[in-house]
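>>> below is the sequence, then the predicted model.
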Amino acid sequence: MKSSENLVLLENLLKHAEMMFMKQGIKGLTMDDLAKEMGMSKKTIYALIRDKEHLVQEVMNYYVKKEVKTVEQIRKQAKNPIEEMVLIMSHVLQTTKELNPQVLFDMQKLYPKSWQIFHDYRNGYIFNFIHSNIEAGIKNDYYRSDIETDIITKFYLGAINVITDQALFPIKQYSFVALLQAYIQYHLRAIVSQKGLQELLQYKDIKV
C-alpha cells in the first residue's frame, strides 16, 4: 500500500476513533469496536497503529493539530479580544456538548503519555494564546488594567484541573458542559472593563 494511501486511511481512522472516544470514553472502546465501526479488519488497523496506547496518542496529536488550526482561524476572524474569546469559548462549548467526561479521566489515569500531549498543548500553545489575548485586551481597554496577565492566564489554564476533579465535581452530579459554561462566565466577567462588558453583552451565542 502506498504511503499516501496509508495517510488517508490513518486520518480516517483517527477521525473515527476521536468521535468514538468522545461519545464512549477511552477505556471501554476496543479495537474490535473500532474495526466494526469502520468496516475495516483489525489487521489493517494494526498496520497503521501498534496498539491502543499508540492509537490514543495519535488521536490526541490529531486533536491538537485540529484545534490549533481552528483557533488560528478564529484569531484571524475576530475583530477584537472580546470577540476572540467569545468565539473560542463558543467553539469549546460546541465541541464538548458530545464529550463524555470519562475521556479525560481515562486519559489521566490510563494513558499518561497522551495526557502529557494535552498538558503540553495547554501549557504551551493555549497559555500563549490566552496570555496574548489578555495583553491585547488590556492594551485596547477591553480588560481591566489592574489585572496580572501571567496570573490570570494560569488561573484560566488551571480550571481544567478543577473541572475534572471528581472529588469536587462528580460526573454523576455535574454536567461537564455546565461546568465549562460557569467557568467561562466567571473568567470573562472577572476581567472585562466597562468597555469590554458593553462589547461582551452584544454576543448572544454564549451566556455571559
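Cool, the structure landed.
>>> going by C-alpha atoms from here, please, whenever you check contacts or count neighbours.
Will do.
>>> next, the buried residues of whichever helix or strand Gln73 is part of.
Using DSSP states H and E, Gln73 sits within helix 52-77. Buried residues in helix 52-77, counted by 16 or more other CA atoms under 10 Å: 52, 55-61, 63-64, 71, 74-75.
>>> the next helix-or-strand element following that helix vs helix 52-77, what angle?
Remark: after helix 52-77, the chain's next helix or strand is helix 81-96, criterion DSSP H and E. Using axes from the mean of the first three to the mean of the last three CA atoms, to 10 degrees, the inter-axis angle of helix 81-96 relative to helix 52-77 is 150 degrees.
>>> just how off-centre is helix 81-96 within its chain?
Helix 81-96 sits 11 Å away from the centroid of its parent chain (CA atoms, centre = their mean, to the nearest Å).
>>> how many residues are close by Thr44?
12 (other CA atoms under 10 Å).
>>> in a helix, it, correct?
Yes. Assignment of Thr44 by DSSP: H, G, I helix; E, B strand; the rest coil places it within a helix.
>>> putting a second one here so we can go through both:
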Amino acid sequence: MVVRERIMDAARKMFRSYGVKGVTMFDIARDCGISKKTLYEHFEDKQSLISESMRELLDDHIRFNATNQTDSANAIEEHMHQMQFIRSKARTLNPVMLYEIEKYHPDTWKEVVSFKTDSILYSIKENLRRGITEGLYRKNLDIDIVARMRQLQLEAAFDPTHYPADQYEIHNVMDEVTTHYIMGISSPQGQQVAYQYLHIKEEV
C-alpha cells in the first residue's frame, strides 16, 4: 500500500471511530508510522483529509444506489438492501463524526447536505414510486411528505442528541424505525412481503 493510501486508511478509521475534532495530524502520522513532515507532503492539512474521507463515504453510497434498484426483486427488498448497506457503514461510524463535521467544517457539511437531497431523498422517492407501481405500497401515499419523513428518521438515528451512543445502538434504532416505516407504507399485499424481510411474525 502506497503512503498516501496508508494515510487515508488511517485517517478514515480514526475519524469514524473517534470523530474529527480530537484526532490530530500527529495522531494520524503516528498511526501510519511516518513523520508529520511526510504526512504534510501528501495532505495540506486535516481539513483536506476530512473532505476526502467524507467524499469517499458519500461516493461509495452513490455507487451502491446506482446498482441496488436493478439488483433488487421489488421495492421492499430494495429498501431493505439499502438499510443493510447503511447498517454496515454505521458499525464503523461514530455519530459524533457527523455532528462535528456539521459544527466545525461547514464546507464539507455542504457536500453532505447536497448528498442528502440529490441521492438519499431522491432514492427514497423513487423507491416509493416503484412500490406503489408494484402494489406493495399504499396508493394514497403523499410521496414528498413520506420521503421527507423517512429522511428525517434516518438523520435522527445518526444524531447523538436524539439517540446518545451510550444509550442506543444505531443498528437497533434503524431496525425499529425501518420496521415502523415499511409496515406503515405497505399495502396488505406489501405487508405479507415485508414479513419475509423484516423477520417479524404476523399478529394473529
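Received it, and whenever you're ready, just let me know what you need. Small disclaimer: the values here were computed from a predicted structure and weren't measured.
>>> what would you report as the TM-score here?
TM-score of the superposed chains, computed with TM-score structural alignment, normalised by the length of structure 2, equals 0.87; 201 aligned residues with a CA RMSD of 2.3 Å.
>>> just to revisit the earlier point, pull up the aligned stretch in structure 2 for the helix holding Gln73 of structure 1.
Taken onto structure 2 by TM-score structural alignment, helix 52-77 of structure 1 occupies residues 46-71 there.
>>> superposed on structure 1, what's the mean shift for the matching stretch?
Superposing on structure 1 and averaging over aligned pairs (mean CA distance after the TM-score superposition for structure 1), stretch 46-71 of structure 2 comes out at 1.5 Å.
>>> if we can go back for a sec, and the two most separated of the buried residues of helix 52-77 of structure 1?
Lys52 and Arg75 (34.4 Å; CA to CA).
>>> related to what we said a few turns ago, who does the helix holding Gln73 of structure 1 touch, helix- and strand-wise?
Contacts defined by 3 or more CA pairs under 8 Å, 6 or more residues apart in numbering; DSSP states H and E place helix 52-77 of structure 1 against helix 3-24, helix 81-96, helix 112-121.
>>> what's the closest of these to Ile134 of structure 1?
Here helix 81-96 is closest among the helices and strands packed on helix 52-77 of structure 1 (CA to CA), at 7.5 Å.
>>> what's in contact with that closest one?
71, 74-75, 77-78, 133-134, 136-137, 142, 176-177, 180-181, 184, 196, 199-200, 203, 205-206 (CA atoms under 8 Å, 6 or more residues apart in numbering).
>>> could you check the angle that helix makes with helix 3-24?
Interaxial angle, helix 81-96 of structure 1 versus helix 3-24 (the same axes, to 10 degrees): 80 degrees.
>>> quick check: buried residues in helix 81-96 of structure 1?
Here helix 81-96 of structure 1 shows Pro81, Ile82, Glu83, Glu84, Met85, Val86, Leu87, Ile88, Met89, Ser90, Leu93 as buried, counting by 16+ other CA under 10 Å.
>>> which one in structure 2 is aligned with the last one?
Using TM-score structural alignment to pair residues, one finds that Leu93 of structure 1 aligns to Arg87 in structure 2.
>>> follow-up on the earlier one: ok and the helix holding Gln73 of structure 1 relative to helix 112-121, angle-wise?
10 degrees.
>>> picking up where we left off before, go through the helices and strands packed on helix 52-77 of structure 1 and name the closest to Gly158 of structure 1.
Nearest to Gly158 of structure 1, of all these, is helix 112-121, at 10.7 Å by CA to CA.
>>> Gln108 of structure 1 and Tyr156 of structure 1, how far apart?
19 Å (CA to CA, to the nearest Å).
>>> equivalent analysis for Leu179 of structure 1, please.
13 Å.
>>> equivalent analysis for Tyr174 of structure 1, please.
For Tyr174 of structure 1, the distance to Tyr156 of structure 1 equals 20 Å [CA to CA].
>>> these two: who's more crowded?
Remark: of Tyr174 of structure 1 and Tyr156, Tyr156 carries more neighbours, 17 against 13, as counted by other CA under 10 Å.
>>> map that one onto structure 2.
Taking TM-score structural alignment as the criterion, the aligned counterpart of Tyr156 of structure 1 in structure 2 is Arg150.
>>> tell me who's in contact with that match.
Arg150 of structure 2 neighbours (CA under 8 Å, 6+ apart): Ile124, Tyr181.
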